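A.B. asks: Below are the sequence and a predicted model for it; my questions follow.
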Amino acid sequence: MRSAEHRAGAHRVHLRVAALLAALALGGCASLPSFLSDTRVAAAPAAAAAASAPQAAGAGEAEPQVVVTPAAQRAFDEARRLMRAGRLDDAERVLLALTKSDPDLGGPHANLGVIYRDRGNRLAPAIAELETAVRLSRRQPLFHNELGVAYRQAGQFDKARQAYEQALALDPNCAPAVLNLGILQDMYLGDGARALALYERYLALTPQGDAAVTKWVADLKNRKPAAAAAAKKETP
């Protein structure tokens, strides 16, 4: 059984993603500048604004333009600082205030969702905040990935799969979503072949390597031959 190892690995992935999410971005998974929202920022150059607000997947409509005021950016930067310092209660208060003063920004909702979810006992509000973040910022793959993690923790495996797949539809190279979908397929949906393909894809996207995932790949590759050999021994 690799469930404990998977859970430990998944927890490490979630912590890494949470650290990335604390620097909400105009871009995708590969590079996350410290902007408040993935939608257009006030006074951004025209080319940057166009790049940061592509058409919504399958919707044929652009994300609504959102103006990020200097005061909102300063408050969000303070919330990020508090999160890095482990002062989650203080960060939560700043983020809650931002959701009221700037309700169209997805970033504060996403970070609140991560805070609630990673405390372990507030999954319902975590899902609500992350669903709001996804609704407000449909083009941010990390928001979909984080929502998938919350769904998986709540036992809503089909919704988790859909959230991870939406993240990958937005950015096929979003490594956290690739790995989380692999863990879901392996541990919760029982599709070892799909999990193996996803783990190998994740390793291809991870130049520094990942020893735990490398072990999972070896285990999955050895599982079928071992099962076949056992079946042969049991045949009358």
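C.D. replies: Done, it's in.
A.B. asks: Only C-alpha atoms from now on, for both contacts and neighbour counts.
C.D. replies: Will do.
A.B. asks: quick check: longest helix of the protein.
C.D. replies: Longest helix in the chain by number of residues (criterion: DSSP state H): helix 211-234.
A.B. asks: another one to put next to it:
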Amino acid sequence: MTNLDLLSRIAFIAVLSLLLSNCATQPAPAVTQVALPDELSTPGSLSQAQQVEFRAAITEIGKENYKRGIKLLKQLDKQGDFDSVAANLALAYYKTSQLDDAKNSVNRALQINSSNAKAHNLSGLIAMQEGEFPKAEQAFLEALKLDNNYALAHYNLALLYDVYYQEIRKAYDHYLRYLVLVEYSDKETMSWVEQLKYSVEQENTQ
């Protein structure tokens, strides 16, 4: 693959990820973008009053009032061990490029509940942002081990294999799984996968 081909691929993925439906996006390391969930997990163990505060925080973050949302989540985080609060606090920090705080909060979420697939996915995004690609791969794989129908984890893992490892076969497989899970609603990724299909077929003939 030439440098021009790689740059074209990176530019294409940067555009297509902006068009992902029903999710927010946030820049990943320098060259591309990754899929993020709007909300990482539900507040199952919170009291009724705490759930009201939690939803208020999520609403603020949804409006990109991150400072207010983070303040509300930090107040809740001090009230107990809630993986939903810690995970969403990590997401808010990630969206505002506060990576050290994001890492601390997502690690706290996983200490509370190691089965939180979305927190593992976010941990992978943070690792990608810091250029720790093997760690990112393991985090995405762990997310999929916990929930193999987690579309965004398939997409992010495909992106990792595609852009950073250039392991086209693996990328292709995870893109396909992602497309199945989103019922082929992402037309831009479908177009890109059609282009990858040629590379996969070429590999199979070698």
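C.D. replies: Happy to help now that I have it. Bear in mind that the values here come from a model prediction, so they are computed numbers and not experimental data.
A.B. asks: on that earlier part again, can you give the distance from the longest helix of structure 1 to the centre of its chain?
C.D. replies: How far helix 211-234 of structure 1 lies from its chain's middle: 29 Å, per Cα atoms, centre = their mean, to the nearest Å.
A.B. asks: and what of stretch 190-206 of structure 1?
C.D. replies: 17 Å.
A.B. asks: Now do that stretch: which range of structure 2 does it align onto?
C.D. replies: Using TM-score structural alignment, stretch 190-206 of structure 1 corresponds to residues 166-182 of structure 2.
A.B. asks: Only the buried residues of the matching stretch, if you could.
C.D. replies: For stretch 166-182 of structure 2, the neighbour count (16 or more other Cα atoms under 10 Å) marks Ile168, Arg169, Lys170, Ala171, Tyr172, His174, Tyr175, Leu176, Arg177, Tyr178, Leu179 as buried.
A.B. asks: ok, and the closest non-adjacent residue to the third one?
C.D. replies: Closest residue to Lys170 of structure 2 apart from its sequence neighbours, by Cα to Cα, 6 or more residues apart in numbering: Tyr161 at 6.5 Å.
A.B. asks: Check the gap between that neighbour and Leu20 of structure 2 for me.
C.D. replies: Per Cα to Cα, to the nearest Å, Tyr161 of structure 2 is found 19 Å from Leu20 of structure 2.
A.B. asks: can you check Asp5 of structure 2 too?
C.D. replies: 23 Å.
A.B. asks: Comparing those two, which shows the higher neighbour count?
C.D. replies: Leu20 (20 against 10; other Cα atoms under 10 Å).
A.B. asks: Pick out the residue closest to the middle of structure 2.
C.D. replies: Leu36 (4.2 Å; Cα atoms, centre = their mean).
A.B. asks: Which position in structure 1 pairs with that one?
C.D. replies: Match for Leu36 of structure 2 (TM-score structural alignment): Val17.
A.B. asks: Perfect, that will be all.
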